[in-house]
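Engineer: what follows is a predicted protein model with its sequence.
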Amino acid sequence: MQMGKFAFHAAAAAFAVSTLVAGAAHAAPKAVNWDGVPVSETMLFYPGQTSMEWILTGADHGGVRAFKKGDRCFECHSQEATDMGAKLVSGAKAEKTPIAGKRPAFPLKVKAAYDAENLYLRFEFPAGPHADVPFAKGGKLDPDNEVKVAMMIDGGKVDMAARSGCWTSCHSDARDMPTAPAAAALGAVKGIDTKAGYVTKYVPESRTQFDTAKRDNWDKLKPQADLDALLKNGGFLELLRWKSSGAAEHGYVLAERVLKPGTDLTASGKKEGGNWVVTMTRKLKSAQPGTVALEAGKSYTVGFAVHDDFANGRFHHVSLDMKLGLDAEGEIKAMKLP
């Protein structure tokens, strides 16, 4: 199977940074001259109600054999993202509640750099028109946040993540998905918080079963001791998120999604002309639970999601699985700073 082409553009300007010193022990994050950092571009698309179970079912997804043999979603579909988004957002496939006027896809530009202590990220994407959501009050699912930008990182311990990216955390029984349990049926389940009335993202390793036919795995949790061991040994997906209301959140997905104010993450964003520009700074190594230790010379599977136009839940745009390389191979190559 042929690898889809991926756009890389090296900027011609010279690279310059300024360093601010904070205390005697550690240098503060550098002020990066982003003009000198190469840019990678991918297409984010609307995923509808496609889940990991959907991907693994031949009647839903014709590429299941290739996936099970080891092919990445990116290898098969990187040139089809716009077409897939158009089919899904229209309701023609895997979408029971289409939103009229919602855009099917849009480009995301990613720049990455790193030094001895931090990973620096810059995201840029076009702002889009507003489309009223008929089933949301005021036509907006999240009126407090016009935009949310998220990134997941796999440390290599979640089985299907290297091939599917964040899809391995997206399931048919999660909120607003086809087999989501009714709020009244949730009850109290050890290991996850169901007070919000829905099931969040999780990785299959956290369950005692992963049934792709019944698609009712949400409450089949492993014992807490097993979940603790997974967290300790890297069996999770790290999650970084910035919200346009100003919050920077840092957490992980294991038995459920866990997000808290970032202690080793700073992020900011704003509109510049017709584009949103968001930057993040994340420590390479962190003592915070649920973080992947990033090292030069290694590549990591990552996935991106943007909730634009006051979207929430599954009504976002996402990337396929991608590789972020720190002095290593990847669709996104992080530039080493002096």
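Structural biologist: Good, I have the coordinates. Quick caveat: nothing in here was measured; it's all calculated off a predicted structure. Numbering: from 1, shown residues only.
Engineer: from now on I want contacts and neighbour counts done on CA atoms only, so please keep to that.
Structural biologist: Noted.
Engineer: mind listing the strands for the stretch 51-200 of the chain?
Structural biologist: In the stretch 51-200 of the chain, the strands defined using DSSP state E, counting those that start in this stretch lie at 105-114, 118-126, 148-154.
Engineer: how about the helix or strand containing Asp226: buried residues?
Structural biologist: Using DSSP states H and E, Asp226 falls within helix 224-233. By 16 or more other Cα atoms under 10 Å, the buried positions in helix 224-233 come out as 227, 230-231.
Engineer: on that earlier part again, dump the strands of the stretch 51-200 of the chain into JSON lines; add mean neighbour count and distance to Gly235 as well.
Structural biologist: Putting those into JSON lines (neighbours: other Cα atoms under 10 Å; distance: least, Cα to Cα, whole Å) gives the following:
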{"stretch": "strand 105-114", "mean neighbour count": "21", "distance to Gly235": "24"}
{"stretch": "strand 118-126", "mean neighbour count": "21", "distance to Gly235": "21"}
{"stretch": "strand 148-154", "mean neighbour count": "22", "distance to Gly235": "9"}
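Engineer: would JSON lines of those with distance to Val253 be doable?
Structural biologist: Listed next are the strands of the stretch 51-200 of the chain as JSON lines, based on distance: least, Cα to Cα, whole Å:
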{"stretch": "strand 105-114", "distance to Val253": "23"}
{"stretch": "strand 118-126", "distance to Val253": "20"}
{"stretch": "strand 148-154", "distance to Val253": "9"}
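Engineer: among the ones you listed, which comes closest to Ala328?
Structural biologist: Of all the strands of the stretch 51-200 of the chain, the one in closest proximity to Ala328, counting by Cα to Cα, is strand 105-114 (12.5 Å).
Engineer: next up, a second structure to put side by side with the first:
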Amino acid sequence: MKRSNRQGLAIALAILLLVGGVLLSWLTHGRGVVRDDPKRNISVPKTLTVPLQVRAAYNAEKIFVNYRWPADRPGLFHDVLVYEGGRWVVKGRATPGSQPDGMHEDRVAMMLDDGGVPEFARYGGYITVGDGILTFTNEASEDAVKAHPYLGGKLKQEEVSKSLPGTRSDINDWASLRSEEVLGAQRRAGYFLDLWHWRSHRANPIGMSDDQMVAEVRGGDDGKSAAGTNWDGERQQPRLMFDAAAVRHKALQWADVVAGRIDQESVYYLVEGQAVPFDPQAGWVEGDTLPRRFLRQPEGSKADITVQGKGRWADGHWDVTLSRALDTGHPLDDKILRDHGLYDVAFAIHRHATGGRWHYVSLPMSLGLGRDADIVAMQFDVAEPTWSGPGREVTLFYPGQVSWPHLHSKAHAGAEAIARRLPVHTRHSVEQLKHYGIEVEFAQEMRRQWLWTLWSGLALILGIGFALNMALAQRRGA
């Protein structure tokens, strides 16, 4: 081959490498990899942190905890039943991220421990996120959970919920529950988290909060809950409707519900005194809407947490105060609190019609009753506290899909630090954790993007190198 032909071929190859590198870089950059993917249960909120103000006080009998956080509008509804096309249909089923029709209630939750779960003080809610948990990309199937002899057979669970790592023999296997004998012994030893769970629709209107715990599952305390189902599956219709004689309407209108025209002063929830048995011949029209839950007075240990007044939304903020007896008399469900006691807490909120893991969470903090702590509960002598001044501001963050098994795996650079029991706050800030949650959700995409960047960079380097060599060769041959 003649020298001029070889030079021409080399120049063409150099140009091809340059153009290919630029094209590859253009195709794989600038679009980003962080994007919603409902099929993989991925939906990233636009805001990754939310401020929460917390205040606490106690007297000889009760503790009061006040929460205040921002929300663009109040989420007053959960799921509802809507009359469409001559039949009743359910609206408000859970979706990744915000429910499109706004049919998920706002919530605030507090996990509380007295030292019975030592990992909680170091890592907070991260320890409750086990293998196969609901709404993760790799969530366990409903059929598999139902087939589990204990979770599905005895507890009638349909999903993997929050749990404590010690309730499994293998943290990488959601199904590896310890024996019922061991689980019972753990509970008696205090190996569970108390969970205060305020719900804007399913408890707040009657001045109550859900009272739960986290052990082998996230479950309710013993007794009857504040919310029951208003759906008659056999007849495919509601069980109750509004009492028009008492509240002037037998149903709400779907258009009003979606548009947010129903406020806290409206009668929007079903409860004794404003509800009657459902009448299928009541002249239902398109868009008639009834809540899918009805409210009732809870009983037993589930009735321990009440709302001081009512949780209220005003001026873009929720303000909720919960109260509970220091000693509820239910030591297998609740953490018993004492004057000058020191406890561990972590907080979470749901807002903007989100459910499941699409919440904002805090790192663990200390709560002291009349003693130094991150949050100090002040002692008072009257029946109820009078709040003054701002509370302790806590920055909540979106946690992404970071599970306890992941944090112990080779994929987590800090796994060794966890093995050495170093607390999370000694190594990470909230600012870092909010980004880490995103990185974990998109780890494969980021790795693939890095490889494309590497190859496009190599192509550009080779192209430039060839071009320079050809230019030098031509200059020497001139």
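Structural biologist: That came through, no problem. No experiment lies behind these values; they were computed from the predicted model shown.
Engineer: quick one: the helix holding Asp226 of the first structure aligns where in the second structure?
Structural biologist: Against the second structure, the aligned range for helix 224-233 of the first structure is residues 180-189 (TM-score structural alignment).
Engineer: how far away from the center of its chain is the matching stretch?
Structural biologist: From the chain centre to the centre of stretch 180-189 of the second structure is a distance of 27 Å (Cα atoms, centre = their mean, to the nearest Å).
Engineer: stretch 180-194 of the first structure now?
Structural biologist: Relative to the centre of its chain, stretch 180-194 of the first structure is centred 24 Å away, using Cα atoms, centre = their mean.
Engineer: that stretch: which residues count as buried?
Structural biologist: 180-181, 186, 192-194.
Engineer: next step: those residues restricted to helices.
Structural biologist: Judged by DSSP state H, these include Leu186 as members of helices.
Engineer: out of the buried residues of stretch 180-194 of the first structure, who's nearest Gly297 of the first structure?
Structural biologist: Among those, and counting by Cα to Cα, the member closest to Gly297 of the first structure is Ile192, at 35.8 Å.
Engineer: which ones are touching the closest one?
Structural biologist: 255-256 (Cα atoms under 8 Å, 6 or more residues apart in numbering).
Engineer: ok, now Leu44 of the first structure?
Structural biologist: Contacts of Leu44 of the first structure by Cα under 8 Å, 6+ apart are 81-82, 105-108, 305-306, 317-320.
Engineer: related to what we said a few turns ago, what packs against whichever helix or strand comes after the helix holding Asp226 of the first structure?
Structural biologist: Next in sequence after helix 224-233 of the first structure, counting helices and strands by DSSP H and E, comes strand 237-243. Other helices and strands packing on strand 237-243 of the first structure, by 3 or more Cα pairs under 8 Å, 6 or more residues apart in numbering; DSSP states H and E, are strand 148-154, strand 248-253, strand 265-272.
Engineer: the first one corresponds to what range in the second structure?
Structural biologist: Using TM-score structural alignment, the residues of the second structure aligned to strand 148-154 of the first structure are 107-113.
Engineer: how much does the matching stretch stray from the first structure?
Structural biologist: Its aligned residues in the first structure lie a mean 0.7 Å from stretch 107-113 of the second structure after superposition (mean Cα distance after the TM-score superposition for the first structure).
Engineer: state the helix or strand in which Ala10 of the second structure lies.
Structural biologist: Going by DSSP H and E, Ala10 of the second structure is part of helix 3-28.
Engineer: which bit of the first structure covers that helix?
Structural biologist: Going by TM-score structural alignment: helix 3-28 of the second structure matches no residues.
Engineer: tell me the counterpart of Ser299 of the first structure in the second structure.
Structural biologist: Correspondence of Ser299 of the first structure to the second structure, assessed by TM-score structural alignment: Leu342.
Engineer: any idea how many residues pack against that match?
Structural biologist: By the other Cα atoms under 10 Å criterion, the neighbourhood of Leu342 of the second structure contains 19 residues.
Engineer: which residue packs closest to it, ignoring adjacent ones?
Structural biologist: Nearest residue to Leu342 of the second structure, sequence neighbours excluded (Cα to Cα, 6 or more residues apart in numbering): Gly368, at 4.6 Å.
Engineer: ok, now Gln53 of the second structure?
Structural biologist: When the adjacent residues along the chain are set aside, Gln53 of the second structure lies closest to Glu393, with 4.4 Å between them (Cα to Cα, 6+ apart).
Engineer: from Asp315 of the second structure, how far out is the equivalent of Gly128 of the first structure over in the second structure?
Structural biologist: Taking TM-score structural alignment as the criterion, the aligned counterpart of Gly128 of the first structure in the second structure is Asp72. Counting by Cα to Cα, to the nearest Å, the separation of Asp72 of the second structure from Asp315 of the second structure is 9 Å.
Engineer: just checking, Asn41 of the second structure touches Phe136?
Structural biologist: Yes. Here Asn41 of the second structure reaches Phe136: they are 6.2 Å apart, a contact under Cα atoms under 8 Å.
Engineer: mind checking the strands of the stretch 51-200 of the first structure for the one nearest to Gly251 of the first structure?
Structural biologist: strand 148-154 (9.6 Å).
Engineer: so what does the closest one touch, helix or strand wise?
Structural biologist: Here strand 148-154 of the first structure touches strand 237-243, strand 298-307, going by 3+ Cα pairs under 8 Å, 6+ apart.
Engineer: closest to Ser164 of the first structure out of these?
Structural biologist: Nearest to Ser164 of the first structure, of those and by Cα to Cα, is strand 298-307 at 8.9 Å.
Engineer: so what's the aligned residue in the first structure for Arg199 of the second structure up against?
Structural biologist: By TM-score structural alignment, Arg199 of the second structure lines up with Lys243 in the first structure. Neighbour list for Lys243 of the first structure: 145, 147-149 [criterion: Cα under 8 Å, 6+ apart].
Engineer: now the second structure: which of those residues match?
Structural biologist: Of the contacts of Lys243 of the first structure, the ones still in contact in the second structure (both residues aligned by TM-score structural alignment, their matches' Cα atoms under 8 Å) are 147-149.
Engineer: make JSON lines from these and add distance to Lys69 of the first structure to it.
Structural biologist: As requested, those are exported to JSON lines (distance: Cα to Cα, whole Å):
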{"residue": "Val147", "distance to Lys69 of the first structure": "37"}
{"residue": "Lys148", "distance to Lys69 of the first structure": "34"}
{"residue": "Val149", "distance to Lys69 of the first structure": "32"}
